[in-house]
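In: quick one, structure for this:
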Amino acid sequence: MEKREAVFKKINWALMALIALGHLAAGIYYLASGARVYYYALAFCGLLFLPLPYGLYKALRLKTCYSLNSVIYAFFILAYTVGLVFQGYARILYFDKLAHGLSGVLVAFFALFLYYLIKPGREIRREECALAGTFVFMSSVAVAGLWEISEYAISLIFGTDPQNVLHTGVGDTMMDMIVCTAGTLAFVVVLALYYKKGRKGFLMGAFDDFYRQNFLEGSDF
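Out: Below you'll find the model as predicted:
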């Protein structure tokens, strides 16, 4: 695990540098070109996300997990930097659906951390696969609904149309929730392979690293 974390520590810093440079460049460009406050505010405010994972580790008295950080920063680049700051949602065909599908994966992934955070003893047992899978699925679907509510609130506040209601009615919102659910189901399959066969990969490898550094009290693995 030490070698894996050493590799991901380098990847982690590279992703952070990429975010910082991209957001600074975009913010300066939007500011200089006279774009709406909304656009350069998105760019500059995104920089505030960089220290957030480290702040959470410190606040919760947890050890830093660089493989987990890399998952977080990689998704942030895709969903926020490319999607919002560089307007990928408007410019790249089906990018919005890709991001929502991956958000279903990521939210289910973090719901697994919550599952073991609240579980007495926090031990991993193979026989709890169905329970853990149900927990992460229901958590992710609930967050998908809350996300659509937040997009609606943004449209009221800023006068934008992130849900694309003017052109699709409720169609875009429903498709977002459908692909998010599909992403969640894909993660449940990955989770089942982890429980049944011990397969890790990128996501479950990050979970396993974090678990062993912070939660390990008893495990079948």
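In: every contact and neighbour count from this point should use C-alpha atoms.
Out: Will do.
In: what number of residues lie near Gly133?
Out: 23 (other CA atoms under 10 Å).
In: burial measure for the nearest residue to it once chain neighbours are set aside, as a count.
Out: Among residues not flanking Gly133 along the chain, Val188 sits closest, at 5.7 Å (CA to CA, 6 or more residues apart in numbering). Close neighbours of Val188, defined as other CA under 10 Å, add up to 22.
In: so which strand or helix has Val188?
Out: Per DSSP states H and E, Val188 falls inside helix 171-197.
In: next one: Glu151
Out: helix 129-158.
In: does Tyr116 really touch Leu131, like I thought?
Out: No: Tyr116 sits out of contact with Leu131 when judged by CA atoms under 8 Å, with a separation of 11.7 Å.
In: and the helices in this protein?
Out: Per DSSP state H, the chain carries helices over the ranges 2-32, 37-45, 52-59, 66-76, 88-91, 95-118, 129-158, 165-168, 171-197, 201-214.
In: who wins for proximity to Val82 among those helices?
Out: Val82 lies closest to helix 88-91 among those, at 5.4 Å (CA to CA).
In: for the closest one, give me every contacting residue.
Out: Under the criterion CA atoms under 8 Å, 6 or more residues apart in numbering, residues 82-83, 95-96 lie in contact with helix 88-91.
In: could you do stretch 136-146 as well?
Out: 104, 107-109, 111-112, 115, 177, 180-181, 184-185, 188.
In: out of those residues, who's the most crowded?
Out: Result: Ala108 is most packed of these (other CA under 10 Å), 31 neighbours.
In: list the contacts of that residue.
Out: Counted by CA under 8 Å, 6+ apart, Ala108 has contacts 136-137, 139-140, 184, 187-188.
In: residue contacts, the closest residue to Gly205 other than its chain neighbours?
Out: Of all residues not flanking Gly205 in the chain, Ser67 sits nearest, at 7.9 Å (CA to CA, 6+ apart). Ser67 is in contact with 4-5, 8-9, 12, 205-206, 209, counting by CA under 8 Å, 6+ apart.
In: and this one, please, so the two structures can be compared:
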Amino acid sequence: MKRKDRGNDFFELGMYILAVVCVGYFLIKGNGAKVFEAALIAVVLLLIRLVIKITKTTLFPALRFCILLFIFVTMFIANEFGYYGVIPYLDKVEHLFSGVILCFIGLLIYSKAASHQKGGEAPSSHIAVWLCLFFSIAMAGVWEIYEFATDHLFGLNSQNGSLLDTMTDIICGTIGAIVTAVYLALKAKKRELPLVDIG
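Out: Below you'll find the predicted structure:
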């Protein structure tokens, strides 16, 4: 991770601190499930760092921020603090976020593949943007397939037994992907940053 990415460093540190506070608070309250959820948040953050280190990947600041924000919203706000039933359409907001994150991950994949390419033409920003968009939309569909499978195999209710819920989730992920792809296309057009730093 880049040294200049200090804003995200402080954001991540804040989440570690909040996770520790939640562990202590819910231990006192005797709520084992909430203690486990708080500990799991810290584990997820550490696992992300481990994967980044093993794969020798540098996250774009925008991608890292989106991932941290996604974890904060889904794991802290929605689960740890129980706001799913309080904030309207929180699940849809999460799917919008996922579209953004997956678009940046598509860019990361393309950038890493292009960096290993020997000779030939220079990496194309246009191809990168299209790949990001299609990758993100495809993954939105894959996630709903996963939810459908787990609902039917394990008796869960991730999709609320509703095609409307499934399609709305995919649409939200697609909107997030489109907005991010437009942002990346504008960045590429202005040539403000090289391809690998476009995020």
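In: any of the contacts of Ser67 of the first structure buried? List them.
Out: 5, 8-9, 12, 205-206, 209 (16 or more other CA atoms under 10 Å).
In: let's have these in TSV, adding distance to Arg61 of the first structure.
Out: Output for those, formatted as TSV (distance: CA to CA, whole Å):
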residue	distance to Arg61 of the first structure
Glu5	19
Phe8	21
Lys9	19
Asn12	20
Gly205	21
Ala206	18
Asp209	16
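In: from these, which is closest to Glu148 of the first structure?
Out: Scanning those for proximity to Glu148 of the first structure, where the rule is CA to CA, the winner is Ala206, at 28.0 Å.
In: right, and that closest one touches Leu68 too?
Out: Yes: Ala206 of the first structure is within contact range of Leu68, at 4.9 Å (criterion: CA under 8 Å).
In: quick one on the thing from earlier: counterpart of the residue nearest to Gly133 of the first structure in the second structure?
Out: By TM-score structural alignment, Val188 of the first structure lines up with Ala181 in the second structure.
In: ok, Arg212 of the first structure - how many residues close by?
Out: For Arg212 of the first structure, using other CA under 10 Å, the count is 15.
In: I'd like the distance between it and Thr173 of the first structure.
Out: The gap separating Arg212 of the first structure from Thr173 of the first structure is 38 Å, by CA to CA, to the nearest Å.
In: follow-up on the earlier one: the residue nearest to Gly133 of the first structure and Cys129 of the first structure, how far apart?
Out: Where Cys129 of the first structure is concerned, Val188 of the first structure sits at a distance of 9 Å (CA to CA).
In: in the first structure, what residues pair with stretch 133-147 of the second structure?
Out: Counting by TM-score structural alignment, stretch 133-147 of the second structure lines up with residues 137-151 of the first structure.
In: mean shift of the matching stretch relative to the second structure?
Out: Superposing on the second structure places stretch 137-151 of the first structure at an average distance of 1.9 Å from its equivalents, by mean CA distance after the TM-score superposition for the first structure.
In: flag every buried residue along that stretch.
Out: Buried residues in stretch 137-151 of the first structure (16+ other CA under 10 Å): 137, 139-141, 143-144, 148, 151.
In: export those to CSV and tack on distance to Leu166 of the first structure?
Out: Putting those into CSV (distance: CA to CA, whole Å) gives the following:
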residue, distance to Leu166 of the first structure
Phe137, 31
Ser139, 29
Ser140, 27
Val141, 25
Val143, 24
Ala144, 21
Glu148, 15
Glu151, 14
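In: which of those sits closest to His23 of the first structure?
Out: Glu151 (22.0 Å).
In: hang on, that closest one packs against Gln163?
Out: Yes: between Glu151 of the first structure and Gln163 a contact is recorded at 6.6 Å, counting by CA under 8 Å.
In: so how far is stretch 49-64 of the second structure off the chain centroid?
Out: Taking CA atoms, centre = their mean, to the nearest Å, one finds the center of stretch 49-64 of the second structure at 12 Å from the center of the full chain.
In: what's the answer for stretch 180-197 of the second structure, then?
Out: On CA atoms, centre = their mean, the centre of stretch 180-197 of the second structure falls 19 Å from that of its chain.
In: cool, stretch 124-140 of the first structure as well?
Out: With CA atoms, centre = their mean, you get 19 Å for stretch 124-140 of the first structure.
In: Lys10 of the first structure: neighbouring residues, count only.
Out: Lys10 of the first structure, neighbours per other CA under 10 Å, totals 13.
In: and it, how close does it get to Val189 of the first structure?
Out: According to CA to CA, Lys10 of the first structure and Val189 of the first structure sit 29 Å apart.
In: buried residues, stretch 19-26 of the second structure. List them.
Out: 19-20, 22-23, 26.
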